[in-house]
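A.B. asks: sharing a model that was predicted from the sequence below.
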Amino acid sequence: MEQFELQKIVEEVSLEYFNKPFRHKATFNNRLRTTGGRYLLRSHNIELNPKYYQERGIDELVGIIKHELCHYHLHLEGRGYQHRDRDFRELLKEVDAPRFCKPLDSVKKRRITKQYLYTCKSCGLGYVRKRRVDTNRYVCGKCSGKLVEVK
């Protein structure tokens, strides 16, 4: 999708759902990783994550655009535009915009973390940890026995 197409879609969504024009710039930002988009307070521009369009399609992109336009229009009107504000939450429901965007499949794959399993030699109590434990330094919390890593 080209820049002018994105700008046109944002302007159309603004008129259709909010009955107000969008008078600033909407762009794709490839550096966005953990969010679908963001509204810039100083410039009033909207940046969108192109990966959401590529992986999830136009429907998800329109949902993100509606969310960012809620921030935009409320901020320009001087009303509560932050996620915690009642005005923002009510406007989200009114225009059927998502409060949070779904995680990308490409990001989900990276989140798998290794788990380490340790057991006590004395009492057999098991410990599951995300980080490696120095078994020479740490002991069982129940009986002070020696910990052994289970492969």
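C.D. replies: Ah, there it is.
A.B. asks: contacts, neighbours, all on C-alpha from now
C.D. replies: Will do.
A.B. asks: where is the longest helix in the protein?
C.D. replies: Longest among the helix segments of the chain by residue count, using DSSP state H, is helix 58-77.
A.B. asks: list the buried ones in that helix?
C.D. replies: For helix 58-77, the buried set under the neighbour-count rule, 16 or more other CA atoms under 10 Å, comprises 60-75.
A.B. asks: put this next to the previous one:
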Amino acid sequence: MDNETLQAWVEKISIESFGRPFLHRATFNSRLRSTGGRYFTRSHDIEINPGQLESFGREETEKIIKHELCHYHLHLMKRGYQHRDADFKRLLAQVGGSRFCSALPGQTKRTQPYRYKLICRSCGMEYLRKRKVDPAKYACGKCRGKLFIKMLDIVLEP
């Protein structure tokens, strides 16, 4: 499917589900990784992840388009268009859009392993951290003792 076909599809969904025309651009963006689509508040354009269409088909992609059209129409009507707003939640349920999209195959959430360990000098309590912190700014939550940081097998003294 190309961008022109997507544009026509979004316009059709907008008229059928919302009773309002979609007057801006809808395009595919293959660089989207963690989301099925996005709506731009400044340009009012919509981008859709083509991987969602390839992996999950037209039905799931249509739910993503409805989700983005909820943002679009509510924003233009100057009503609550953000995920947390009651107007958005109500309209999304009414048109049958999806709240979340499915994760693409092979794209599981990447989590960093813990790289740093803060250790209390007094009681030996350990705190795992992904990012480096200044141990002089913190104290042990158990005994209020001083902390030192250990990275992998290297001990870094404050």
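C.D. replies: Alright, I've got the coordinates. Keep in mind it's a predicted model, so treat the numbers as computed, not measured.
A.B. asks: mind telling me the TM-score for this superposition?
C.D. replies: Comparison of the two superposed chains (TM-score structural alignment, normalised by the length of the first structure) gives a TM-score of 0.73, and 149 aligned residues with a CA RMSD of 3.4 Å.
A.B. asks: picking that back up, which residues does the longest helix of the first structure contact?
C.D. replies: For helix 58-77 of the first structure, the external contacting residues (CA atoms under 8 Å, 6 or more residues apart in numbering) are 10, 13-14, 17, 36-39, 41, 44, 46, 48, 52-53, 80-82, 87-88, 91-92, 95, 97-99, 101.
A.B. asks: which of those residues are buried?
C.D. replies: Neighbour-count burial (16+ other CA under 10 Å) applied to these gives 10, 13-14, 36-39, 44, 46, 48, 52-53, 81, 87-88, 91-92, 97-98, 101.
A.B. asks: the residue most central in space within the first structure: what's it in contact with?
C.D. replies: Central residue of the first structure (CA atoms, centre = their mean): T35, 4.2 Å from the mean position. T35 of the first structure is in contact with 49, 101, counting by CA under 8 Å, 6+ apart.
A.B. asks: just the element for it, please.
C.D. replies: Under the criterion of DSSP states H and E, T35 of the first structure resides outside all helices and strands.
A.B. asks: what about it, distance to K51 of the first structure?
C.D. replies: To K51 of the first structure, T35 of the first structure is 10 Å away according to CA to CA, to the nearest Å.
A.B. asks: same thing with G36 of the first structure?
C.D. replies: The gap separating G36 of the first structure from K51 of the first structure is 8 Å, by CA to CA.
A.B. asks: same check, this time on V148 of the first structure
C.D. replies: Counting by CA to CA, the gap from V148 of the first structure to K51 of the first structure is 43 Å.
A.B. asks: run a quick neighbour tally on the residue mapped onto R89 of the first structure from the second structure.
C.D. replies: With TM-score structural alignment as the criterion, R89 of the first structure lines up with K89 in the second structure. Neighbourhood size, K89 of the second structure [other CA atoms under 10 Å]: 18.
A.B. asks: all strands of the first structure, in order?
C.D. replies: Assigned strands in the first structure, in chain order: 26-28, 37-39, 46-48, 116-120, 126-129, 147-150 (criterion: DSSP state E).
A.B. asks: now those in a markdown table, with distance to K108 of the first structure?
C.D. replies: Compiled in a markdown table, the strands of the first structure are given as follows (distance: least, CA to CA, whole Å):
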| stretch | distance to K108 of the first structure |
| --- | --- |
| strand 26-28 | 21 |
| strand 37-39 | 18 |
| strand 46-48 | 19 |
| strand 116-120 | 21 |
| strand 126-129 | 20 |
| strand 147-150 | 27 |
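A.B. asks: of all those, which lies closest to M1 of the first structure?
C.D. replies: Proximity to M1 of the first structure (CA to CA) singles out strand 26-28 among the strands of the first structure, at 9.5 Å.
A.B. asks: contact partners of the closest one?
C.D. replies: 3, 6-7, 10, 45-50.
A.B. asks: distance of the closest residue in space to V10 of the first structure that isn't next to it in sequence relative to K108 of the first structure?
C.D. replies: Once flanking residues are discounted, V10 of the first structure sits nearest to I65: 6.5 Å by CA to CA, 6 or more residues apart in numbering. Note on I65 of the first structure: its distance to K108 of the first structure, by CA to CA, is 22 Å.
A.B. asks: what residues does G37 of the second structure make contact with?
C.D. replies: By CA under 8 Å, 6+ apart, the residues touching G37 of the second structure are 46-49, 64-65, 68.
A.B. asks: roughly how far does it sit from K130 of the second structure?
C.D. replies: Applying CA to CA to G37 of the second structure and K130 of the second structure gives a distance of 29 Å.
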